[in-house]
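Colleague: Fold the following and give me the result.
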Amino acid sequence: MSTRIYITSAEGHTGKSTIALGVLDTLSHELGRVGVFRPVARSTSEPDYVLQLLLAHDGVDLAYDDCIGVTYDDVHADPDAALATIVGRFAAVERQCDAVVIVGSDYTDVGSPTELSFNARIAANLGAPVLLVLGGRTADGARPRTGADMRQVAELTTTELRTEHAGLVAVVANRVEPELLGEVVSGIGEALDASVGGRVPVWAIPEDRVLVSPTLRAVMEATHAKLLRGDEALLDREAVGVVVAAMSMENVLPRLTEGAVVVVPGDRSDVLVATVLAHASDTFPSLSGIVLNGGFDLAPQVVRLIGGLGSALPILWSELGTYDTALTITQTRGRLAAESSRKYDLALSLFEKSVDGSELLRLLQVSPSSVVTPLMFEYQLLDRARSIQKHIVLPEGDDDRILRAASSLLQRGVARLTLLGNEASVRGRGAELGLDLSDAAVLDPNDHDLQVRFATEYAKLRAHKGTTIEMAMDTVTDVSYFGTMMVKLGLADGMVSGAKHTTAHTIRPSFEVIKTSPGVGVVSSVFLMALADRVLVYGDCAVIPDPTAEQLADIAISSAQTAQQFGIEPRIAMLSYSTGTSGSGADVEKVREATALVRERRPDLLVEGPIQYDAAADPTVAAAKMPDSEVAGRATVFIFPDLNTGNNTYKAVQRSAGAVAIGPILQGLRKPINDLSRGALVSDIVNTVAITAIQAGIEPATDATGSPAAVTPETGTPSEGASL
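Modeller: Next up, the predicted model:
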């Protein structure tokens, strides 16, 4: 039987979807197949946004229609028949999963006592322990609940659960006023002491304005507005307040607040222009958007004036009056959705900080899976990076993907970050995108003091190449060189770049400045290939076009060390078009020689070569071709004979097998510098930063005396052909 948990509340608008997302994410870190189920949905014709949110979570692979039990109409018509249908449909979902998160109804149809009772009855019939979500605000959201309020709510709801024989596993108070967290936990605890003996844990999650605020897109839909001008991508920013600007310009400006949507009468073009200018200014708050109300058309000269300002701020046009516009906006509720990355990350961050995930897993008797899925591996990366808190520099602060990744990393507490770029531009764009970059440092590569410091050091390092201070002053303003110098001088622990630059541009400075680790003759790369049930290491797929036998041996040894760093037992396959002694030729001999060098230099490593890919990966083929090999059929580290083979193979596996390719991860440098594909997604950037932080946390090699080993001679730079 799979692990089951039933998440329900006693009323609507408790933020149950936030809790469900957190529980789903927690289970996904430990189990290979986690599903979701919605016993009672509003209807089958209109999409259930909570179910859509959970199905969009990485690792959940279920059809939407399969995850719904019945509708409210079915429950009204015949509750017993509806319950029987729910049990049958749940069983079909459970057969496909190791765990199922069951999300109770939304209290949008029938009275709360009846609805809670039916949810409790479902939980009892499914044999699923209940995680009870209690709202930290009154049902209308008007005021926060005190500890005494929460005690009363807990007493009523736990009695209802007990009456229907539903077991209670834990209680989460959500949307609690931050200063009342302790009081609320105590109040609920007192109620549980009286009803269930106090053996149930209680957690409280604070209210966050961003999480409950609607996006500007939701405001546009609610007010039946259209986008008059501005960047459509910024419609997904949250509107965390409303300012009604039905007054003179000088009275409006002091009332502007960060992230607010400003309601401007359509015939007050002076206020409109002033608001747009204020948004563009560093001395006023960054706004979410403007809603022009009243249905008035702007004069052509006003349209031309605003266009000339070049502002990306969305300006909406609505026919509603001022009162109706403001009322509609304030009544528009914020929804947690997968496409709202800031809310998504914030919801998970609040859950992780407030709820003891390991205790919840213990209560649910979850045993770690022997299978390692891509999602599980990615979480392990983030969790490990979070535990060591390294400082990573991201040179491409003018790329939206970098800014989004930085916001996600900071929300989840994965690493400390520095972004390079003009501070006003970087923070301004982050604010426009609705991102929280307040915990990131921003440095300008044109900062004179740092320029001088970096140029002096760079000129000293490159004096043998004839580099002067004047030449170095120009060089170090390049973002890749600037970031690399930060790593060299200990101002950052590692660097991640390449979203907008070639591989050569990104890593050439590291060859000149950081240089190779002791005992390593060449800098190379690997991809961590997260397949459906395990993680493999592929090298080299990005840097060295045609390695010699000596370089191939270096790549194999470095790749085995990288595998160990990420918890993968290295069994090295030196790949070729021939297995064992069955073939000959220069290419095969190169691999044979490289294999011998690996065995000579590292007799502790398991290595086989030359070997074909199928013999390395498939136990059946291995049994026929190399029956006595400790590597054949079980290889975890695949070393390709050249870049052409490696790059094409990793991309073929990524596309055809649905593998998650994490990398390229550079290996062999004294300090971690990692490159991104120019087509990198935000998730790729997040993973690469986590990997870089982990690499930065590994102790440097030392010589026999315990001192840092001597620097290996500088390697050559990668070819432009190595760019991804």
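Colleague: hey, let's count contacts and neighbours off CA atoms from now on
Modeller: Noted.
Colleague: Any buried residues in the strand or helix carrying residue 424, and which?
Modeller: Following DSSP states H and E, the helix or strand that holds residue 424 is helix 423-432. Of the residues in helix 423-432, those with enough neighbours to count as buried (16 or more other CA atoms under 10 Å) are 426-432.
Colleague: Please apply the same query to stretch 436-449.
Modeller: Buried residues in stretch 436-449, defined by neighbour count with 16+ other CA under 10 Å: 436-437, 440, 442-446.
Colleague: Okay, now that stretch: how far is its last residue from its first?
Modeller: Chord length of stretch 436-449, first to last residue, is 28 Å (CA to CA, to the nearest Å).
Colleague: can you list contacts of that stretch?
Modeller: Applying CA atoms under 8 Å, 6 or more residues apart in numbering, the set of residues contacting stretch 436-449 from outside is 342, 403, 406-407, 410-411, 416-423, 426-427, 430, 451, 476-479, 482.
Colleague: rerun at 6 Å
Modeller: Outside stretch 436-449, the residues within contact range by CA atoms under 6 Å, 6 or more residues apart in numbering are 407, 417-423, 477.
Colleague: ok now it, how far from the chain's centre?
Modeller: Offset of stretch 436-449 from its chain centre (CA atoms, centre = their mean, to the nearest Å): 23 Å.
Colleague: Output the buried residues of helix 423-432 in TSV, with distance to residue 80 appended to each entry.
Modeller: Listed next are the buried residues of helix 423-432 as TSV, based on distance: CA to CA, whole Å:
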residue	distance to residue 80
426	58
427	57
428	57
429	55
430	52
431	52
432	51
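Colleague: wait, which of those residues is closest to residue 211?
Modeller: For the buried residues of helix 423-432, the closest approach to residue 211 (CA to CA) belongs to residue 431, at 15.9 Å.
Colleague: What distance do you get for the closest one to residue 244?
Modeller: Between residue 431 and residue 244 the distance, using CA to CA, works out to 21 Å.
Colleague: What helices and strands are in contact with whichever strand or helix holds residue 610?
Modeller: Secondary-structure assignment from DSSP H and E places residue 610 in strand 606-611. When contacts are defined as 3 or more CA pairs under 6 Å, 6 or more residues apart in numbering; DSSP states H and E, strand 606-611 packs onto strand 571-575, helix 586-601.
Colleague: buried residues in the next helix or strand after it?
Modeller: Beyond strand 606-611 on the C-terminal side, the first helix or strand identified by DSSP H and E is helix 613-617. Applying a neighbour-count criterion of 16+ other CA under 10 Å, one finds 613-617 buried in helix 613-617.
Colleague: to compare against the first, here's another:
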Amino acid sequence: MTPSEIPDAPQTLLLVPTSEGTGLTSTCLGLIRALDAIGLKAGFLKPLRQDELNGPGPDRSTALVASTLGLRPPPPIPQPQMERLLRDDRLDVLMEQVVELQDQAIAAHREHPPELLVVEGLVPTRHGTYATQLNAQMAHALNARVILVGTGDMADPRTLAEQLDMHARAFGGVSSSRTLGCILMRLHNLPSAGQHEAALAPGTAPPMLDAAQLAELRRHSPALATDRFHLIGAVPYAPSLNAPRVLDVARALNARFLSEGEAASRRVLSTSLCARSAANALHVFRPGSLIVTSGDRDDIVLATALAAMNGVPMAGVLLTNGYLPGENMIEMCRPALKTGLPVLTVDTDSFTTAQDLGQMGNDIPVDDLERAERVTAFVAAHLDLQWLKDHLNHGYTRRLSPSAFRHQLVKLAQRADRRIVLPEGDEPRTVEAAAICQRRGIARCVLLGKREEIEEVARNRGIELPSGLEIIDPDSIRDRYVAPMVERRTGKVNELTAEAQLHDNVVLGTMMLLLDEVDGLVSGAVHTTANTVRPAFQLIKTAPGYRLVSSIFFMLLPEQVVVYGDCAVNPDPDAEALAEIALQSARSAQAFGIEPRVAMISYSTGESGSGVDVEKVRQATRLAREQSPDLLIDGPLQYDAAAIESVGRQKAPDSPVAGRATVFVFPDLNTGNTTYKAVQRSARVVSVGPMLQGLDKPVNDLSRGALVDDIVYTIALTAIQAAQNEITNQGKRTVSGTDSTQGG
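Modeller: Reported below is the predicted structural model:
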């Protein structure tokens, strides 16, 4: 797969709980079942594990989805690993790992990729105070739409409404296109709820909120009073669906079975602590009741046995205080045991045991497939299928998040497997970046420099140089490039001047690139932009079909990555050049997974302004449209009209780009360079670039203040560009049979 063939990721739905005990996993199961009922294939992902909720063993959500729905989601990131990255202020790395899990969840559906991916968010707990922050970050990283999952009591609609409003704010509020709506789970005080515990087909349960209840909820909730934030489902509390098996009780209390009986299938619908005589407790011997009593209460034991022999399907009997019935009593009760009645014992007293039972969670055990299936069907039955069908595929713009962009850079670079030369081979940041790229398979790096000097840099910084990392002494190879350089620049250099210029490692690396000994070049950690690009203009020249070289920056805004061009090369392009910059930038964006929507930036929008500068942008837009009719491009547009949806609707309501632009083409270098630096510094936005475009082979410049990560991503970007250029240039040469040049 080439970079330009990156498939569109399925739409992602992030389910965010407002508190503990909402039944989050049950909601995920029911939603996936409901989506299947309307013909939308969905995958599942739980990116982050919470040990305090899950306990030891496999992740419960992932295992239940696998056993109930037949999906194979990847295991979540362990909680210690997540918290370590948060402590080290490496949230960006954590989000890249989340994006990698998203890819794995999609890849699990090899033959039929899912149309949607349901993602289970973090539950806010007293320990996990970071849950809200990480849920918001995951929404951005995965470009996910958010469904809030709440729970509560319809007798207290104010509290329920306030929960929804508060949690919606973390995702832009209820007016944001990111927040879809909410699903209310385990609702109490719904008069009509009890009659609907039977399994129903998805979407067939009658509405649980009548008009008066819904009106009361909306009165307290600005969220539910809007059309954009929808009540997707109201699921009543169903006692039978929250009933644990006796086996689950035994596990939770670490109890011992005296007779296991049907412990794996009998469910605890109620718990009765019997401290009175049997004659005064006859009402507790009913179906689904777990009788809790001291082991020396022979009267209660006998009464339980008698009820079982009379056909009452009680859940079981739990004996406390560590007391066991005598042999004669056990023999007397043996007929009751044959009915399947479970009997278990604990060492704690009756009161403590009752407290322990009250603290048991409502989570579905991973091996309780019957309960998981019933809950899945029950939740699906109470969701608004028609609304999901009408709204899930509309009204949301696809964006590439910074985390997804960085992850994608590494992934595509690994696939490209290119050899990249680094002329500043003994520069410490460059050495470390080369080691990282070599170790991770991002590129096969070539450091130009003296081996002993590079190894000393590595020792001083504690860097272990990978065995495959190539180091070339420039003195050992310089002479062989003199003749090819003279030939390339006939009449402009001779052997003496060529040999002198080749003492500059950037020139030497550029000659290696020209002769196809390497696939790309990255420099600029200590050199100026001019030092890096001048040899490329003189030796590499432009690719077939292009008459100029331009540049773009990838701007990693908080919610998405956009492209700025040209911010580094062309001081004052004319209309024809500006049109070419727009087309180059759109193709570069597409090659890196960004859907190109090109805004030609000016101080005027549409026909509102006049003058030479505006007319240049207007003419460039027309030329670009003529050359690429299918490209979404518009101009002139002011920056706010291009970037902000509300402003775009007001200033350019008919524009296919306004408010949704992903590629911003500036009218001149003064505007472009000033804007990119203002955004980068004032908004603390990471920028990757400049990436040169239009060259026959990729050469890319670094900022002299670049961090190691910046260099790593620029190397990755160069490797991808090399793979893309090879395919594109071959096609252009085949069509045109010509070679264009720039510079001399």
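Colleague: Need the TM-score from the superposition.
Modeller: Overlay of the two chains. TM-score (TM-score structural alignment, normalised by the length of the first structure): 0.51; 405 aligned residues with a CA RMSD of 3.8 Å.
Colleague: returning to what we had before: show where the helix holding residue 424 of the first structure falls in the second structure, residue numbers please.
Modeller: Mapped onto the second structure using TM-score structural alignment, helix 423-432 of the first structure spans residues 451-460.
Colleague: With stretch 350-363 of the first structure instead?
Modeller: Following TM-score structural alignment, the aligned partner range for stretch 350-363 of the first structure in the second structure is empty.
Colleague: What of stretch 226-246 of the first structure?
Modeller: Residue span in the second structure matched to stretch 226-246 of the first structure, by TM-score structural alignment: none.
Colleague: Quick check: chain neighbours aside, which residue is closest to residue 577 of the first structure?
Modeller: residue 612 (5.5 Å; CA to CA, 6 or more residues apart in numbering).
Colleague: What's the match for the one you found in the second structure?
Modeller: In the second structure, the position corresponding to residue 612 of the first structure is occupied by residue 638, as judged by TM-score structural alignment.
Colleague: does the most far-flung residue of the first structure relative to its centre count as helix, strand or coil?
Modeller: Among the C-alpha atoms of the first structure, the one farthest from their average position, using CA atoms, centre = their mean, is that of residue 584, at 47.3 Å. With DSSP: H, G, I helix; E, B strand; the rest coil as the basis, the three-state label of residue 584 of the first structure is coil.
Colleague: Contact partners for residue 509 of the first structure?
Modeller: Residues in contact with residue 509 of the first structure (CA under 6 Å, 6+ apart) are residue 481.
Colleague: again, but for residue 481 of the first structure
Modeller: Listed by CA under 6 Å, 6+ apart, the contact set of residue 481 of the first structure reads residue 509.
Colleague: and the next element down the chain from the one helix or strand residue 654 of the first structure maps to?
Modeller: If you go by DSSP H and E, residue 654 of the first structure is part of helix 643-656. Downstream of helix 643-656 of the first structure, the first helix or strand assigned by DSSP H and E is strand 660-667.
Colleague: And that next one, what does it pack against?
Modeller: Packing partners of strand 660-667 of the first structure (3+ CA pairs under 6 Å, 6+ apart): strand 524-530.
Colleague: Specify, as a residue range, where the strand it packs on falls in the second structure.
Modeller: Residues 550-556 of the second structure are matched to strand 524-530 of the first structure when aligned by TM-score structural alignment.
Colleague: contacts for that stretch?
Modeller: 402, 561-566, 568-569, 685-693.
Colleague: Can you give the distance of that stretch from its chain's centre?
Modeller: 23 Å.
Colleague: And it against the first structure, how far off on average?
Modeller: In this overlay with the first structure, the average offset of stretch 550-556 of the second structure from its partner residues is 0.7 Å by mean CA distance after the TM-score superposition for the first structure.
Colleague: which stretches of the stretch 1-150 of the first structure form strands?
Modeller: 3-9, 34-41, 68-71, 99-103, 130-135 (DSSP state E, counting those that start in this stretch).
Colleague: And the shortest one, how far out from the chain middle?
Modeller: I take that to be strand 68-71 of the first structure. Taking mean C-alpha positions (CA atoms, centre = their mean), strand 68-71 of the first structure and its chain are 31 Å apart.
Colleague: Repeat that for the last one.
Modeller: Using CA atoms, centre = their mean, the mean C-alpha position of strand 130-135 of the first structure is found 26 Å from that of the whole chain.
Colleague: Show me the contact partners of that strand.
Modeller: Strand 130-135 of the first structure is contacted by residues 6-9, 14, 167-174 when judged by CA under 6 Å, 6+ apart.
Colleague: ok, of the residues you listed, which one's closest to residue 34 of the first structure?
Modeller: Closest to residue 34 of the first structure, out of all of the contacts of strand 130-135 of the first structure and judged by CA to CA, is residue 6, at 13.7 Å.
Colleague: Near that closest one, how many other residues are there?
Modeller: Burial of residue 6 of the first structure, expressed as a neighbour count using other CA atoms under 10 Å, amounts to 29.
Colleague: In this structure it contacts residue 99, no?
Modeller: No: with contact defined as CA atoms under 6 Å, residue 6 of the first structure does not count as touching residue 99 (11.3 Å).
Colleague: Can you check which part of the first structure the helix or strand containing residue 351 of the second structure sits on?
Modeller: Following DSSP H and E, one finds residue 351 of the second structure within helix 350-358. Residues of the first structure offer no counterpart to helix 350-358 of the second structure, counting by TM-score structural alignment.
Colleague: Show the subsequent helix or strand relative to that helix.
Modeller: If you walk from helix 350-358 of the second structure toward the C-terminus, the next helix or strand you reach (DSSP H and E) is helix 369-381.
Colleague: For residue 260 of the first structure, which of the strands of the stretch 1-150 of the first structure is the nearest?
Modeller: Distances from residue 260 of the first structure to each of the strands of the stretch 1-150 of the first structure were compared by CA to CA, and the smallest falls on strand 130-135, at 25.2 Å.
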